[in-house]
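Chemist: coordinates for the following, if possible.
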Amino acid sequence: MKHLIHTLNKAFDHRVRLGVMAVLMANESVSFNDLKEVLDLTDGNLASHVAALEKAEYVHVNKQFIGKKPNTTYTATAAGKAAFQQHLSTLEKLLRP
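Modeler: Alright, predicted model coming up:
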């Protein structure tokens, strides 16, 4: 039987990706600027971590223009929500002997 620690989702290993998913689980959708501010990240740092979550199909990125200004928002996908919930469940099991 696999030890619980080996069943944690590697996509959420980094604190930024963990934070992104936590914010997205609590909100239907979040703008790039709001997510950047809440997590205190640089543009590049946020973009690279969201790209990793998007590649894993855990986050959906919606880019549009409002007037002439770009507007990017993020939402957690159904697969992302399920994977994050499983990750949290495993963490809870590790906390209880």
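Chemist: for the rest of this, base every contact and every neighbour count on C-alpha atoms.
Modeler: Will do.
Chemist: quick check: Val59 vs Ala51, distance?
Modeler: Val59 is 9 Å from Ala51, where distance means Cα to Cα, to the nearest Å.
Chemist: then Lys36?
Modeler: On the measure of Cα to Cα, Lys36 and Ala51 end up 14 Å apart.
Chemist: what of Leu39?
Modeler: Leu39 is 16 Å from Ala51, by Cα to Cα.
Chemist: this one as well, want them side by side:
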Amino acid sequence: MTDLDPVIHAPARLRIVVVLAELVPGDVIAFPRLRSELDMTAGNLSTHLRKLEDAGYVEVTKTHEKRTPVTYLALSDAGRTALAGYRTALTAILGGTA
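Modeler: As a prediction, this is how the structure comes out:
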């Protein structure tokens, strides 16, 4: 049996990775926009993003715009590869073809 990536497998993190994967490589999304898209609390989203960032799946860029802190997020190349592997593993478990 194929193992699913435990970092991505948590439902909230899977949702995050899938939304970020919809971005064109090199594009970013602001934290409030992602939070709104996922309908998650800031604390919950931050916790899951930290796990994804620690795994190298998400790139976090913190900056300022007119003295206001802004956080931008993107799926890294490693994150895209991990999601593709997750999809393949899930398809294999379900008995389909990748």
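Chemist: coming back round to it: higher neighbour count, Val59 and Ala51 of structure 1?
Modeler: Neighbours were counted for Val59 of structure 1 and for Ala51 using other Cα atoms under 10 Å; Val59 has more, 23 against 17.
Chemist: excluding its backbone neighbours, what's nearest the more buried one?
Modeler: Counting by Cα to Cα, 6 or more residues apart in numbering, Val59 of structure 1 lies nearest to Ala76, which is 4.5 Å off, once chain neighbours are set aside.
Chemist: got the contact list for the one you found?
Modeler: By Cα atoms under 8 Å, 6 or more residues apart in numbering, the contact set of Ala76 of structure 1 is 21, 24-25, 28-29, 58-60.
Chemist: as a markdown table, those with secondary structure and distance to Asp13 of structure 1 would be great.
Modeler: What follows is these, written out as a markdown table (DSSP: H, G, I helix; E, B strand; the rest coil; distance: Cα to Cα, whole Å):
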| residue | secondary structure | distance to Asp13 of structure 1 |
| --- | --- | --- |
| Met21 | helix | 11 |
| Leu24 | helix | 16 |
| Met25 | helix | 17 |
| Glu28 | coil | 23 |
| Ser29 | coil | 22 |
| Tyr58 | coil | 14 |
| Val59 | strand | 16 |
| His60 | strand | 19 |
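Chemist: any chance you could map the strands in structure 1?
Modeler: Along structure 1, the stretches classed as strands by DSSP state E are 30-31, 59-66, 69-76.
Chemist: next, the mean deviation of the first one compared to structure 2.
Modeler: To tie it back to what came earlier, the one meant is strand 30-31 of structure 1. Average distance, strand 30-31 of structure 1 versus aligned residues of structure 2 after superposition (mean Cα distance after the TM-score superposition for structure 1): 1.1 Å.
Chemist: packing partners of that strand?
Modeler: Counting contacts by 3 or more Cα pairs under 8 Å, 6 or more residues apart in numbering; DSSP states H and E, strand 30-31 of structure 1 packs against strand 69-76.
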